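[1] What follows is a protein structure lacking sequence information:
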């Protein structure tokens, strides 16, 4: 006996269960099979001739009508589906690691847009599998991120360190060959060159000059070379006296000094090439930035400002939502508890953590997790505009203290003033002929004096008379009010790109900053410095708040960070920020760097109008 379940089709395409009926069926062989008789044909007639193929007459069309026009193609209207035809699941699906739902099944794993495999879907029909794939595609699109191109800094860093070793070895061998060029036995000179080629790189390595964390960092590399060079120079002088070397007495000392200079210069060239490549988006290190939502914006701004550092933010790990403008397109990958997992998923080579984001115990455990991963851990202290030279690290039991220098000493201020006056006097003598020619040209091309005198505010708010070559008409100050509506400055400084008061010669003088040359006289007088903030006008300084008044703690400068960073193109907050950075962090080395950048800023002419 068999039970047959009858399913009756309904008009809506569904089915209705009519119940179960029980019928008594005969044995399976009781249904007769119909057997047709074999067909017979007359003698000599083949089966194909018995049923000839029907030949249709060729179709005819009216004159001028093409066959394609006689039967136009049928155009089907586009199909429309309701919005809920393919509902999107409320819970997102993690395609990387399938979870187990409540009923014990396995969520589908998407391998391609039209294939769903895994779990209970292995037995699903083609239509059902396609429907499920379409349902999960929006979720997949939200989760899948574009793959970034592979970074090449690790291999480039190894090549960089190899180049340093070769540079040091060749330079040391050349210095030894120069010292021993008068040796009677050539083998002695060759042996000395080989020993120097091995000893100098070994000394640099012993002082950390080839350490991976110091690669292309700048001062740390140079300090290692200077310390190693000092040791090698003292050893060379001692050996020359012990062996009674037949060479000028100063040569054993001068040769190592020259070798150290060449080694430092070579590092400067290599670092310049690295920084140039990084500014063009190469040799970058993918970096995951972690911290409080309010703090990561400042960290990202610092990384964007100094692209030469080579840290490329690929993701954020924060405690909350981040301002879109501050994030600047860097995606938020997760929260702080997921930090170790996110480092691996983002492919980061550097983990940069703001020190206020994690408690000390959590930060300590994070260092354990990063151990052996090849990921460099960096901390961003909660300091604003503090140069590394102002900070020293000191241990106190189990804690680490940062000592921050809070200002220049009186001796440093006096030394800077004396150097400024001497260097200003020398520069005035060198630039004197150019200054006289420019002054004569001003007198000949427009009526009025060659020099323009204006009251400015100096150190501690003291007024002084600043000198410039006149680049405007003599009635420029009287016409200022009528041009107020055309101001293109930053809200505090009055600037117009095509100022009608500027003379044709004045535009050339401003373009190359030649109108600033008379301020060397102010430097010699002690009213200004070679490097410092821009001297403000009295009505400008009257509007200063407490932060902006900090700019008046040092002497104003002939050039400065503001001048070499864009001048009039900068906003007022950026101008104040750069000036305060200089006031808080100035140093002799920093002044030399700004003077060197001034040459490029003058030739480039950016912001000079």
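    That came through, no problem. Note that the structure is predicted; figures quoted are calculated from it, not measured.

[2] For the rest of this, base every contact and every neighbour count on C-alpha atoms.
    OK.

[3] Next secondary structure after the helix or strand residue 278 falls within?
    Element membership of residue 278 [criterion: DSSP states H and E] is helix 251-279. Next in sequence after helix 251-279, counting helices and strands by DSSP H and E, comes strand 285-291.

[4] And the contacts of that next one?
    Contact partners of strand 285-291, identified using C-alpha atoms under 8 Å, 6 or more residues apart in numbering, comprise 151, 153, 296, 310-319, 336, 339, 343, 346-358.

[5] returning to what we had before: could you give the angle of the helix holding residue 278 to strand 285-291?
    Orientation check (axes from the mean of the first three to the mean of the last three C-alpha atoms, to 10 degrees): helix 251-279 against strand 285-291 gives 70 degrees.

[6] centre of the chain versus helix 251-279, how much separation?
    Centroid separation for helix 251-279 versus its chain: 26 Å, with C-alpha atoms, centre = their mean, to the nearest Å.

[7] So which elements touch it?
    Secondary-structure packing of helix 251-279 (3 or more C-alpha pairs under 8 Å, 6 or more residues apart in numbering; DSSP states H and E): helix 153-179, helix 219-242.

[8] if we can go back for a sec, pull out the buried members of the contacts of strand 285-291.
    With neighbours counted by 16 or more other C-alpha atoms under 10 Å, those contain buried members at 153, 296, 310-319, 336, 339, 343, 346-355, 357-358.

[9] re earlier: in a markdown table: the helices and strands packed on helix 251-279, plus distance to residue 432.
    Conversion of those to a markdown table gives the following (distance: least, C-alpha to C-alpha, whole Å):
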| stretch | distance to residue 432 |
| --- | --- |
| helix 153-179 | 41 |
| helix 219-242 | 36 |
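
[10] let's bring in a second model and compare:
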């Protein structure tokens, strides 16, 4: 490998590294969106904090001009609010909550906002004790939670707007993939399906291949070039703002180090793909073994999804939801009984944890005997049970059932399954026996936890997703479970139900 790289385009420069930087000017292209977005976040953070602190003062004191004593000096609460907002805002900056590497991705941005809020609260508390600030405890007790909620809501709104722009092709940075065709194809496909990542592939460079004409480049659908082109030439040609090494086999340690050196002072990002699919970052840890960097992968988290904390959360949550929706459920039960023949509830056998069969309860949304009609109706549309399809126009659904299904109200009785312990609030969707019969060893991992009323694939497209993608998302949930992910899925479920988007 080292002999091959000694004559590769990575090693052609004989002068100092700035030579490469001069050939690839410092970025001033689409990367500008990052600067603009960070400034937007910073301005929005400060406005949100001021509004939260002002609203708290109005609720606490009304239109009265209240004052607070700071070290023997009386200051209006408006001045205190500005000081608190500045300290809070600077703490958000110091904790790098607006780092371009994390904004728009995952939950780390939100975690840092929460940590920054606690740090600001602790710092201001210590200063208030030192300066003997006689501030209203009620004001402080309301201001920080309100400000935190405002910050998280603002960041979520900004992220949603950013993702919408990216899906429309705005604010995407070109990335040059360095490595083999197979790994490049996989990453290219993923980035194409997830434009919210902020990157699009401009080209593929295989630095240790002289001729690429003999390679199957059709799947990548972007320029694939080899040793005949230099790194600087590839970056200029693809207008790339980032370089992603898809696998190190084609570079080796010396080539990778040389690549990092050549990208110095260019403003171009360098990323290394660990070639680990469907694993959240919290399970990956970089450690050194006597100077040798190694990426450690934690075990799957499905054992945690059966622990006491999740079970307690499920049952307490189900009890509270049942209590809150009991009037609605009584009305729905009456409507089902009065508008069609048959029982109010419908019980269907589903496959639960470890393959155990249980009876899942729903409000009946179809006419009596609907199950016996399914095969014939599928055949009329040219489908079969083996394809796990959905009927386009299901004549078995009653009028009341259609309304309930639109807002997923027919599934409220499953809260009883949660209380019983057969189901969880969040988890893989409980499947029918003929669906489980098609599982392979990967899909069987869905059965290591209790099924849920809602799950990752429901909030990622719900019934609009195909079977293979729903399995992938459910397995991803099982192996990367956390209470934070459960809370996020529940929130997204609420939004999806209100919007009646792709209801199942």
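    Alright, I've got the coordinates. What you see is a predicted model; the values in this text were computed from it and never measured.

[11] just checking, which of the contacts of strand 285-291 of structure 1 belong to strands?
    Among the contacts of strand 285-291 of structure 1, the ones falling in strands (DSSP state E) are 311-318, 350-354.

[12] Mind telling me the two of those residues farthest from one another?
    Largest separation among those by C-alpha to C-alpha: 311 and 318, giving 18.1 Å.

[13] What does residue 534 of structure 1 correspond to in structure 2?
    Residue 534 of structure 1 maps onto residue 429 of structure 2 when the alignment is built from TM-score structural alignment.

[14] Surely that match and residue 459 touch.
    No: using C-alpha atoms under 8 Å, residue 429 of structure 2 makes no contact with residue 459, being 11.5 Å away.

[15] Please say which of these two ends up with more neighbours.
    More neighbours surround residue 429 than the other of residue 429 of structure 2 and residue 459, with 25 against 22 (other C-alpha atoms under 10 Å).

[16] List the residues that contact that one.
    Residues in contact with residue 429 of structure 2 (C-alpha under 8 Å, 6+ apart) are 451-455, 474.

[17] could you dump those to TSV with neighbour count?
    TSV is the format used below for the contacts of residue 429 of structure 2 (neighbours: other C-alpha atoms under 10 Å):
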residue	neighbour count
451	25
452	22
453	21
454	23
455	26
474	23
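
[18] Turn these into JSON lines, including distance to residue 144 of structure 2.
    Listed next are the contacts of residue 429 of structure 2 as JSON lines, based on distance: C-alpha to C-alpha, whole Å:
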{"residue": "451", "distance to residue 144 of structure 2": "37"}
{"residue": "452", "distance to residue 144 of structure 2": "34"}
{"residue": "453", "distance to residue 144 of structure 2": "33"}
{"residue": "454", "distance to residue 144 of structure 2": "32"}
{"residue": "455", "distance to residue 144 of structure 2": "31"}
{"residue": "474", "distance to residue 144 of structure 2": "36"}
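
[19] All the helices of the stretch 351-500 of structure 1, residue numbers only.
    Applying DSSP state H, counting those that start in this stretch to the stretch 351-500 of structure 1 gives helices spanning 360-370, 410-445.

[20] what residue of structure 2 matches up with residue 397 of structure 1?
    So residue 397 of structure 1 corresponds to residue 290, using TM-score structural alignment.

[21] neighbours around residue 536 of structure 1, how many?
    19.

[22] cool, the one 5 residues further on as well?
    Around residue 541 of structure 1 sit 18 other residues, with neighbours defined as other C-alpha under 10 Å.

[23] ditto for the one 10 residues further on
    For residue 551 of structure 1, the number of neighbouring residues by other C-alpha under 10 Å comes to 30.

[24] Quick check: closest non-adjacent residue to whatever residue of structure 2 lines up with it.
    Using TM-score structural alignment, the partner of residue 551 of structure 1 in structure 2 is residue 446. Leaving aside its sequence neighbours, residue 446 of structure 2 sits nearest to residue 475 (C-alpha to C-alpha, 6 or more residues apart in numbering; 5.7 Å).

[25] quick one: the corresponding residue of structure 1 for that neighbour and residue 570 of structure 1, what's the gap?
    Matched by TM-score structural alignment, residue 475 of structure 2 corresponds to residue 580 in structure 1. According to C-alpha to C-alpha, to the nearest Å, residue 580 of structure 1 and residue 570 of structure 1 sit 15 Å apart.
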